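1. no sequence on hand, only this structure:
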């Protein structure tokens, strides 16, 4: 585990399973349907239980009705965490790297909007996965740089967030993010 402090706020890197994080919120690297899927999205839906899927279906009918029931890339919405140790799940959609017209902007917005949703709801702690680096094909080092730069910049301003975690599933991903964090904060 590595961490840095920024204005009495902490960014922590750790290797592990995001579904076990006892934070105010965890971020789901969701697909635009919000109905679960593979990777982090599927793991979060399985751990949270069927109530999460029911709430996501309700969001599709109400909040997302104007978007054909789909969460646009880079946007973020909040649900309860149900059976997770986290109180809430913030769902965001990262870019599909080879298909997106501006993957850098969309990935940055996915992190920014997730942080804004947490701050708007006066949350203090949040855990992120590596958004977009699985099935969506974003290069790991590139995505790590965008993620950590965006988080670092967000924490330069007043926010209720004091504990931001990057939870990486593999040792390789952890090492890449750790090196990027060291470079950004050097």
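-> That came through fine. What you see is a predicted model, and the numbers here were worked out from it, not measured in a lab.

2. make it CA atoms for all contacts and neighbour counts henceforth
-> Noted.

3. what sits against residue 48?
-> 81-84 (CA atoms under 8 Å, 6 or more residues apart in numbering).

4. could you pull out the helices for the protein?
-> For the chain, helices defined by DSSP state H occupy the ranges 39-48, 50-61, 103-120, 140-154, 171-185.

5. out of the ones you listed, which gets nearest to residue 32?
-> Closest approach to residue 32 among the helices of the chain is made by helix 50-61 (9.9 Å; CA to CA).

6. and the closest one, what other elements does it pack with?
-> Secondary-structure packing of helix 50-61 (3 or more CA pairs under 8 Å, 6 or more residues apart in numbering; DSSP states H and E): strand 76-80.

7. contact partners of the strand it packs on?
-> For strand 76-80, using CA under 8 Å, 6+ apart, the contacting residues are 52, 55-56, 87-93, 110, 113-114, 117.

8. what is the nearest of those residues to residue 68?
-> Lowest distance from residue 68 to the contacts of strand 76-80 (CA to CA) belongs to residue 56, with 13.8 Å.

9. isn't that closest one right up against residue 35?
-> Yes: look at residue 56 against residue 35 with CA atoms under 8 Å: they come within range, at 6.7 Å.

10. neighbour-wise, which of these two wins?
-> Ranked by neighbour count (other CA atoms under 10 Å), residue 56 and residue 35 place residue 56 first, with 22 against 18.

11. run a quick neighbour tally on residue 121.
-> Neighbour tally, residue 121, other CA under 10 Å: 11.

12. hmm, residue 33 is touching residue 70, no?
-> Yes: using CA under 8 Å, residue 33 is in contact with residue 70, at 5.1 Å.

13. this is the comparison structure:
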């Protein structure tokens, strides 16, 4: 199966997909940005599922780079996959970059375990966590492409579309520019 990677400027809470990925904080109990928007629009069902997770396996919270699924509540998606991105710090760039890539790999793995065919991602860590947008785009697009090309057995096998839902024209422009750069590099 060929999986399409698409970019759209818009609101991730409006996406009619199987899985919406939430750029969550480690508490899983909501926050600002994408996390807050998903919890507000999805309603109390998402928070209830997150509390159940905290009361069981994820009592200490979700570690950076990991992903876990819950209901999507009132969102037009079927599930939410929560992932915790790293905060950008120059002095720990290599470790942070690997954790950011792990967010995408682990989210795709969780989506595959659910049987999802369509997944919508935000630009994880590119907002209040301070990751430079072009670098965040490069890590996101490269990692997702590697998973879909078989670099992570089974994680992308059944996906028909991975959609990056980018908030604002500038973030969309950065992702589009990085995608064009990466595609040009693949053709060389």
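-> Arrived safely. Because the structure is predicted, anything quoted here is derived from the model rather than measured.

14. and the TM-score between them?
-> Overlay of the two chains. TM-score (TM-score structural alignment, normalised by the length of structure 1): 0.92; 177 aligned residues with a CA RMSD of 1.3 Å.

15. which position in structure 2 pairs with residue 43 of structure 1?
-> Residue pairing (TM-score structural alignment): residue 43 of structure 1 is matched to residue 37 of structure 2.

16. which one in structure 2 is aligned with residue 75 of structure 1?
-> Aligned by TM-score structural alignment, residue 75 of structure 1 pairs with residue 66 of structure 2.

17. for residue 94 of structure 1, that is, sorry about that
-> Checking TM-score structural alignment: residue 94 of structure 1 goes with residue 85.

18. so what's its match up against?
-> Applying CA under 8 Å, 6+ apart, the residues contacting residue 85 of structure 2 are 23-25, 64-65, 99-100, 103, 124-125, 129.

19. most neighbours, which of these?
-> When neighbours are taken as other CA under 10 Å, the top entry among the contacts of residue 85 of structure 2 is residue 23 (30 neighbours).

20. and the gap between it and residue 33 of structure 2?
-> Counting by CA to CA, to the nearest Å, the separation of residue 23 of structure 2 from residue 33 of structure 2 is 8 Å.

21. next one: residue 150 of structure 2
-> Distance of residue 150 of structure 2 to residue 33 of structure 2, computed by CA to CA: 32 Å.

22. for residue 87 of structure 2, same thing?
-> Separation of residue 87 of structure 2 from residue 33 of structure 2 (CA to CA) stands at 14 Å.

23. and what of residue 132 of structure 2?
-> Distance, residue 132 of structure 2 to residue 33 of structure 2, by CA to CA: 16 Å.

24. show me what residue 135 of structure 2 lines up with in structure 1.
-> Under the alignment by TM-score structural alignment, residue 135 of structure 2 pairs with residue 142 in structure 1.

25. I misspoke; the intended subject was residue 118 of structure 2.
-> Counting by TM-score structural alignment, residue 118 of structure 2 lines up with residue 125 in structure 1.

26. just give the closest residue to its match, not the sequence neighbours.
-> Once flanking residues are discounted, residue 125 of structure 1 sits nearest to residue 163: 4.5 Å by CA to CA, 6 or more residues apart in numbering.

27. rewinding a little: which residues do residue 23 and residue 33 of structure 2 both contact?
-> Overlap of the contact sets of residue 23 of structure 2 and residue 33 (by CA under 8 Å, 6+ apart) is empty.

28. quick one: residue 126 of structure 1 and residue 164 touch, right?
-> Yes: in this structure residue 126 of structure 1 lies within contact range of residue 164 using CA under 8 Å: 5.1 Å.

29. of the two, which one has the most company?
-> Taking neighbours as other CA under 10 Å, residue 126 of structure 1 and residue 164 compare with residue 126 leading, 27 against 24.

30. give me every residue that touches that one.
-> 23-27, 118, 161, 163-165.

31. separation between it and residue 102 of structure 1?
-> Distance from residue 126 of structure 1 to residue 102 of structure 1, counting by CA to CA: 26 Å.

32. count the neighbours of the closest residue to residue 119 of structure 1 other than its chain neighbours for me.
-> Leaving aside its sequence neighbours, residue 119 of structure 1 sits nearest to residue 160 (CA to CA, 6+ apart; 5.6 Å). For residue 160 of structure 1, the count of nearby residues is 17 (other CA under 10 Å).

33. in structure 2, what sits opposite residue 160 of structure 1 in the alignment?
-> In structure 2, residue 160 of structure 1 lines up with residue 158, judged by TM-score structural alignment.

34. list the contacts of its match.
-> Going by CA under 8 Å, 6+ apart, residue 158 of structure 2 touches 1, 112, 115-117.
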